[in-house]
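Enquirer: Please work out how this folds:
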Amino acid sequence: MNRRHALAGIASASTLSVSGCLGDLLGSDSDDGLPNPTLGPDDAPVTVKVWEDFSCPHCKTFDQNVYPQLVENYVTPGDIQYVFYDFPIPLTRWSWDVSEAARVVQDDADDSDAFWTFKDRMFENQGAYSKDVLSSAAEALGVDGDSLLSDVSDDRYKPVVEAAKEEGTDMGIRGTPAIFVEGEAVDSPTYNAIATAIERNL
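Expert: This is a model prediction of the structure:
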């Protein structure tokens, strides 16, 4: 049995800092539920934390152009642990719905890589989100599409998303994508800027 029925949360807010997509700030005092998805070893010398919004076009650019290079050059060799955080602004209602759907996949799929595959598929479909897009992508990863849509409709995973956003809010994040290397904000979401920060900490 998964953790979905134990989730609970509260909404609150705060301010400050950087990036591409901006908006009003929502958050949560809850830290219950799923851990934030991670790639790379727990004992990696450097931790990279990334906050994204599934409806943010700057996040799509980051996910398709920068993230794969970070995985190839730093995650795979074991130099960094890469941690994903939700930060729905929202630009549209899909900012929250897709974030919650991704957490359903994280919790329900047997494959530990399913969240990352689903994340990439969602950014590929940015601007064309629909219930069918969410359920089809989930079913391709072995997650029941109808169950996923029900969980999203019921906001079962909203506390998890809110908790991730609240952590970013507490760090001063106002926009996405926001990248922190060893707790320090990177001033540009480009590969060179992030790689420079990583190399400085290796």
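Enquirer: okay, CA-based contacts and neighbour counts for the rest of this
Expert: Fine.
Enquirer: now the strands for the protein?
Expert: Secondary structure of the chain (DSSP state E): strands at 11-12, 21-22, 27-28, 38-39, 46-52, 80-86, 175-176, 178-181, 184-185.
Enquirer: Mind putting those into TSV with distance to residue 71 and mean neighbour count?
Expert: TSV is the format used below for the strands of the chain (distance: least, Cα to Cα, whole Å; neighbours: other Cα atoms under 10 Å):
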stretch	distance to residue 71	mean neighbour count
strand 11-12	33	13
strand 21-22	23	20
strand 27-28	29	23
strand 38-39	8	18
strand 46-52	11	23
strand 80-86	8	23
strand 175-176	19	27
strand 178-181	14	24
strand 184-185	19	16
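Enquirer: so residue 145 makes contact with residue 138?
Expert: Yes: counting by Cα atoms under 8 Å, residue 145 does reach residue 138; the two are 5.8 Å apart.
Enquirer: who has more neighbours, these two?
Expert: residue 138 (28 against 22; other Cα atoms under 10 Å).
Enquirer: what about the helices in the protein?
Expert: Assigned by DSSP state H, the helices in the chain fall at 57-61, 67-70, 94-108, 114-124, 131-139, 145-153, 158-170, 191-201.
Enquirer: Next, the second sequence, to be compared with the first:
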Amino acid sequence: MIAALGGVEALIDASPAAAQSVPPLELLVPPPLGDRSLGKDDAPVTIVEYASMTCPHCAHFHETTYPELKKRYIDTGKVRFIFREFPLDPLAAGASMLARCADKDKFFPLIETLFQMQRTWAVEKPIPPLMAIAKQAGFTEQSFNACLSDQKMLDAMQEEQKRATDKFKVNSTPTIFINGQMQKGAATIEELAKVIDPLLKAS
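Expert: Modelled structure (predicted):
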């Protein structure tokens, strides 16, 4: 695959998570690449999702739970949603890099498209289908290749992944924090609502 992706390692701690919550202020320190977020900056509830683009559970979450989460909580100003990359393999890192290289307003649409089409590009020969998706988001072949060769971006992504593993005990995807409370796995909207709604009432 493209050279920069060769150095990606899964910075995974296989031990079970020791903590079920983390200090929200520490969690909200932006990663080296900055945060990509949706919703009001001063929303009473902040959700941080760590996801890997090749993770089927993440794709399932974004296809089933996320649209209702966005409609019910993010679009209504109740939740600020932050998406952070936690690539479990070189291909996931490449897909995350493409989303980062896209125009800022195309970041979330491209993330959703990549999850929806995960089965078409998370394959043995991923470059042609990935390039087809990227071209729809405005990439040229040249900008596509330049993005995937960006070692500084890859290093910054891995740095945040290490921080998430070491400080926040993230060791699987998706891992979601709701005002610092950890939720592992592709939660349903009902499961998320059980955590979100009491926080909204308390705010």
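Enquirer: how near is residue 9 of structure 2 to residue 89 of structure 2?
Expert: 7 Å (Cα to Cα, to the nearest Å).
Enquirer: Now render the helices of structure 1 as CSV, adding distance to residue 50 of structure 1.
Expert: Output for the helices of structure 1, formatted as CSV (distance: least, Cα to Cα, whole Å):
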stretch, distance to residue 50 of structure 1
helix 57-61, 10
helix 67-70, 10
helix 94-108, 14
helix 114-124, 13
helix 131-139, 22
helix 145-153, 23
helix 158-170, 9
helix 191-201, 11
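Enquirer: out of these, nearest to residue 38 of structure 1?
Expert: Residue 38 of structure 1 lies closest to helix 114-124 among the helices of structure 1, at 9.2 Å (Cα to Cα).
Enquirer: By how much does that closest one deviate from structure 2 on average?
Expert: In the superposition with structure 2, the average deviation recorded for helix 114-124 of structure 1 is 0.9 Å (mean Cα distance after the TM-score superposition for structure 1).
Enquirer: helices or strands up against that helix?
Expert: Other elements packing on helix 114-124 of structure 1 under the criterion 3 or more Cα pairs under 8 Å, 6 or more residues apart in numbering; DSSP states H and E are helix 94-108, helix 131-139.
Enquirer: Looks like residue 129 of structure 2 contacts residue 121 (just checking).
Expert: Yes: taking contacts as Cα under 8 Å, residue 129 of structure 2 lies within contact range of residue 121: 5.3 Å.
Enquirer: Just want to know which of those two has more residues nearby.
Expert: A direct count of neighbours by other Cα under 10 Å for residue 129 of structure 2 and residue 121 places residue 121 higher, at 21 against 16.
Enquirer: contacting residues for the more buried one?
Expert: Applying Cα atoms under 8 Å, 6 or more residues apart in numbering, we find residue 121 of structure 2 in contact with 127, 129, 130.
Enquirer: What sits closest to residue 161 of structure 1 if chain neighbours are left out?
Expert: Counting by Cα to Cα, 6 or more residues apart in numbering, residue 86 is the residue found nearest to residue 161 of structure 1 once chain neighbours are left out, at 5.7 Å.
Enquirer: hmm, I was thinking of residue 50 of structure 1
Expert: Once flanking residues are discounted, residue 50 of structure 1 sits nearest to residue 179: 4.6 Å by Cα to Cα, 6+ apart.
Enquirer: Tell me how far that neighbour lies from residue 112 of structure 1.
Expert: Here residue 179 of structure 1 is placed at a distance of 23 Å from residue 112 of structure 1 (Cα to Cα).
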